[in-house]
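**Student:** Structure for this input, please:
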Amino acid sequence: MLVGDHPVKPLEGVLPLRDIKQRKADTLACLNGLSVGDAFGQLFFRTPFSRNGEPPAGPWRWTDDTAMGLSVVENLFAFNTIDCDDLARRFARRYGAEPSRGYGGGAHDILGGIAAGRPWRDEASEAFGGEGSMGNGGAMRAAPIGIFLAHDLDGAAAAARRASMVTHFHPEGQVGAVAVALAAAFAFRARGQGKPNPGAFLEAVTTRLPQSEVRRGLEKARGLSADSSVETLVTALGNGSRVMAQDTVPAALWVSSHFLDDYEEALWRTVALGGDMDTNAAIVGGVVAAYTGIAGIPNIWLTRREPLPPLDETNL
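**Tutor:** Here you go, the predicted structure:
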C-alpha cells in the first residue's frame, strides 16, 4: 500500500471556528500562489520576458494546473478532506466546459471518459496499458491539500493520494502528489519560525514517502547546494520535460526549499530550468505561498493573472 487511508482529523473539534476560517483563507492564498505560478510559467512558452523588463500585460491565462487546483479546493471545502467521486465529477465538469486549458493527452482521455459516464476508477486504472499515469498532474494540484490539512500530516498524505488517484493510478504519480502536499504542510507549519534549512525541509518530506523514484530524486536534491547550476539540477533532478512526477517533483521541491521565503526569486529560478514550466511553477508557487501567504506574491503578477472563478462548495 502506498499511503494508508488514514482517517482525517476533521477541522471541527481540532481548530476553533475563527481558525477554520483562517485556514480556508490560507488555502486560497496557496491556490493563488499555485495559479500565479502556473500563469507565469505559461508565459515563457509564448512571450518570455526579461527579469528587468516590464511584465507582459494581462490577463495571464492559467492552465489545467489551476483548473484542477480549483476543483481540489472546492472538494476540500465541501468535505474537509478529499472525496474521490465528487472530485472526479468536478474535474470532468471543468474539463467539459474548457477543454482547451492545456490538458495532456492522457487527461483528455480520462476526463472525457468520466464526463461520458464511465467510473473514474476504471478510466484511471486502465490508462497507459493498465499501469495508470505516473504524470505530474497529481502533484501540480496538491499543495492546497497540504495547507488545508496541515494539522494532520498523515491525513494530508492520504488525501493527496486520493486526489491524485482519480487521474493518476500509478504509484509514482501518487507519491509525487503526496510529496508536494507534505512540502506545503511543512512550509505552512514553519510560518513565524524562520525559513527552514533546505536540507532539513527536504528530509522532512522524504522520510514520509515510500521507496520510489520520486523519493530517490528528493534524496539527490538534498545533496545539491543553492549555487548548483541549471545544468547540474536538470541532469540530476529533471525539469518536467518527460511530464512525469519523478522528473518534476524533485527539482520543484529543491527550488521551493532554497527560496521558500521569496516567491519572486523562486519563480524565476523555476522557469530558468525550462521543461514543463507552467507545472513546475505551479508546484513551486503553491508551496512557497504556503509559507509566505498572499503577501509574498508580487501584486502586479497577481493582478495580471487571469481572474479565478468563484468557488462552488456544494456537494456534486
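**Student:** all contacts plus neighbour counts: C-alpha atoms, from now on.
**Tutor:** Will do.
**Student:** Could you look up the SS state of P210?
**Tutor:** coil (DSSP: H, G, I helix; E, B strand; the rest coil).
**Student:** P171 versus that one, what's the distance?
**Tutor:** Distance, P210 to P171, by C-alpha to C-alpha, to the nearest Å: 10 Å.
**Student:** Looking at those two, which one has more neighbours?
**Tutor:** P171 (24 against 16; other C-alpha atoms under 10 Å).
**Student:** Was I right to think the more buried one contacts M134?
**Tutor:** Yes. Using C-alpha atoms under 8 Å, P171 is in contact with M134, at 7.0 Å.
**Student:** What are the buried residues along stretch 286-306?
**Tutor:** Within stretch 286-306, the residues scored as buried using 16 or more other C-alpha atoms under 10 Å are 286-294, 296-297, 301-302, 304-306.
**Student:** same deal with stretch 186-195?
**Tutor:** In stretch 186-195, counting by 16+ other C-alpha under 10 Å, buried: 186-188, 190, 195.
**Student:** Let me see the contact set for N280.
**Tutor:** 38, 41, 140, 239-240, 248-249, 252, 270-271 (C-alpha atoms under 8 Å, 6 or more residues apart in numbering).
**Student:** now do 7 Å
**Tutor:** Applying C-alpha atoms under 7 Å, 6 or more residues apart in numbering to N280 gives the contacts 240, 248, 252, 270.
**Student:** can you redo the buried residues of stretch 186-195 as JSON lines with distance to V72 and secondary structure?
**Tutor:** Listed next are these as JSON lines, based on distance: C-alpha to C-alpha, whole Å; DSSP: H, G, I helix; E, B strand; the rest coil:
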{"residue": "F186", "distance to V72": "19", "secondary structure": "helix"}
{"residue": "A187", "distance to V72": "19", "secondary structure": "helix"}
{"residue": "F188", "distance to V72": "18", "secondary structure": "helix"}
{"residue": "A190", "distance to V72": "23", "secondary structure": "coil"}
{"residue": "K195", "distance to V72": "27", "secondary structure": "coil"}
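**Student:** Another sequence for comparison is provided below:
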Amino acid sequence: MGSRPDRDRERPSDLSGRFLGALLGLAVGDALGTTVEFQTPGRFEPVVDMVGGGPFRLAPGQWTDDTSMALCLAESLIEDGFQPESQMKRYLRWYREGYLSSTGRCFDIGVTVREALEAFESAGNPVAGSTDPRKAGNGSLMRLAPLPLFLYQDPATAIHLAGESSRVTHGATTAVDACRFFSGLLIGALKGYGKEDLLAPVFSPIDGYYQAHPLCAEIATIAQGSFKRKQPPEIRGTGYVVESLEAALWAFDRAESFEDTVLLAVNLGHDADTTAAIAGQLAGAYYGVEAIPSRWRDRLAMREVIERLAWDLYRRGLEDHDLAFWGQNTEREPD
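**Tutor:** Here you go, the predicted structure:
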C-alpha cells in the first residue's frame, strides 16, 4: 500500500536496530509511563524523564506487566513457535512466581488477564480470553511486538496470529482486531515504510488484506485516521483497547522522534505505561534503537535480557517458519 519502502532502510544492520528498537521501545515506554499510571491528565507535572515512582514505587528503569508479558511471549515464540499453551504457561509463571518481572514478583496485572490465567490454571484451555466486549482491554496489544518480529518474513501470518495471540487473554473482537492492525503497522515500520504511508487510511503491508479480512468498525475507524482529527481530551490513554490504540497512533503521528512520541503518550495519563508501551513499540521499530535516548536505555531494568531476546527474534525473524510443526490454533487465513 502506498509508496514502496526505502530499501536503504532495510539493510541488515539497520533492520536489526529496528528489531531492538521495537522491544526496547516497549520497555522504555512502560518504564516512563509507570510514574503517572492511573493519574488524570492535568493533575501531574509533565513527565520529561525516566524517574520511576508511581503507584508501585518503582526505581527508575523498572517496568510493569506490559514488558513482563512481552518477554514471556518472546521467549515462548523463540523456544516453541506459536503455541498458545506455551504462552499461557509463561504468563502464569509470571503471575504466580514473578518470572521475567523487573522486581521479581507480579505486582501489576489487569483483571481480564488475571481471570484468563486463573481459568487456564483450573481448566487447561489456553484460549481463555473473555469475548465480552466490556472486557476489551489493552493487555494483549501492549505485549504484541515479539510476534510480528518473529514473523517478519510472513506478514499475512503475522497479522493473523497477532489476533490469535490476543485470544488467550482477550477474546473481544476489538482487542483481536487491534492486534491484527497493529501487527501490520509494526511489520511496515520494520520494512522501512515512511510515516505518511504507515498512517494512510487502513495501512497494510499486503495489498488488499483488510478487504479480504475486514477489521471491526471500531478499529477500522482508527485505521482510517480518526486520531488525526482529534486532540486531548478526545484522545484518551485509557485501558480500553480502542482508546489505547488511538492514543498511541496520535502520539506517533504528532511526534518527530522516539522521545517525543513516548512522552506525548505518557502525559496523556490514565493507563500511561501501556499507552507509551504501545507507542514505543511502533516508534522503536520506525526510528530504530539508536533513536532511543541512551540515558533511558542505560537505566532500563534487565536490559541485557531484553536485548538478548530481541536479537533472538531478529535471527528467527529472518527465517521461513513451517507452521505445520506449530501445533494447534495456527491455521493461516488465505491471502
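**Student:** ok, the contacts of N280 of the first structure in the second structure, which still hold?
**Tutor:** With both residues aligned by TM-score structural alignment, their matches' C-alpha atoms under 7 Å, the contacts of the contacts of N280 of the first structure that the second structure also has are 248, 252, 270.
**Student:** which of those residues are buried?
**Tutor:** Buried among those by 16+ other C-alpha under 10 Å: 248, 252, 270.
**Student:** and these as CSV, adding distance to L111 of the first structure and secondary structure?
**Tutor:** Output for those, formatted as CSV (distance: C-alpha to C-alpha, whole Å; three-state DSSP):
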residue, distance to L111 of the first structure, secondary structure
T248, 22, coil
A252, 26, helix
T270, 28, helix
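**Student:** Pick out whichever of these sits closest to D276 of the first structure.
**Tutor:** Top of the list for closeness to D276 of the first structure, among those and by C-alpha to C-alpha, is T248 at 8.0 Å.
**Student:** which residue lines up with the closest one in the second structure?
**Tutor:** Using TM-score structural alignment as the criterion, T248 of the first structure maps onto S244 of the second structure.
**Student:** Let's verify the residue lying closest to that match once chain neighbours are set aside: helix, strand, or coil?
**Tutor:** Excluding the flanking residues, the one nearest S244 of the second structure by C-alpha to C-alpha, 6 or more residues apart in numbering is G237, at 5.2 Å. Assigned with three-state DSSP, G237 of the second structure falls in the coil class.
**Student:** so G237 of the second structure makes contact with G269?
**Tutor:** Yes. Look at G237 of the second structure against G269 with C-alpha atoms under 7 Å: they come within range, at 6.4 Å.
**Student:** Name the residue in these two with the higher neighbour count.
**Tutor:** For the pair G237 of the second structure and G269, the greater number of neighbours falls to G237 (31 against 28), based on other C-alpha under 10 Å.
**Student:** That one -> the first structure?
**Tutor:** Aligned partner of G237 of the second structure by TM-score structural alignment: N239.
**Student:** how much space between that match and G217 of the first structure?
**Tutor:** 12 Å.
**Student:** Same check on V284 of the first structure?
**Tutor:** With C-alpha to C-alpha as the criterion, V284 of the first structure and G217 of the first structure are 16 Å apart.
**Student:** more crowded one of those two?
**Tutor:** V284 (36 against 21).
**Student:** So that one: helix, strand or coil?
**Tutor:** For V284 of the first structure, the secondary structure call by three-state DSSP comes out as helix.
**Student:** What is the burial count for the closest residue to F201 of the first structure other than its chain neighbours?
**Tutor:** If the residues on either side of it in the chain are set aside, F201 of the first structure comes closest to S257, at 6.4 Å by C-alpha to C-alpha, 6+ apart. Close neighbours of S257 of the first structure, defined as other C-alpha under 10 Å, add up to 27.
**Student:** Isn't S257 of the first structure up against A200?
**Tutor:** No. When contacts are counted by C-alpha under 7 Å, S257 of the first structure is not listed as touching A200 (9.0 Å).
**Student:** The helix or strand where S257 of the first structure lies vs the second structure, average offset?
**Tutor:** Secondary structure from DSSP states H and E places S257 of the first structure in helix 249-258. Helix 249-258 of the first structure differs from its equivalent in the second structure by a mean of 2.1 Å after superposition (mean C-alpha distance after the TM-score superposition for the first structure).
**Student:** Can you tell me what V180 of the first structure aligns to in the second structure?
**Tutor:** V180 of the first structure maps onto F182 in the second structure, by TM-score structural alignment.
**Student:** Which residue is the nearest non-sequential neighbour of A67 of the first structure?
**Tutor:** R94 (7.0 Å).
**Student:** All good on my end, thank you.
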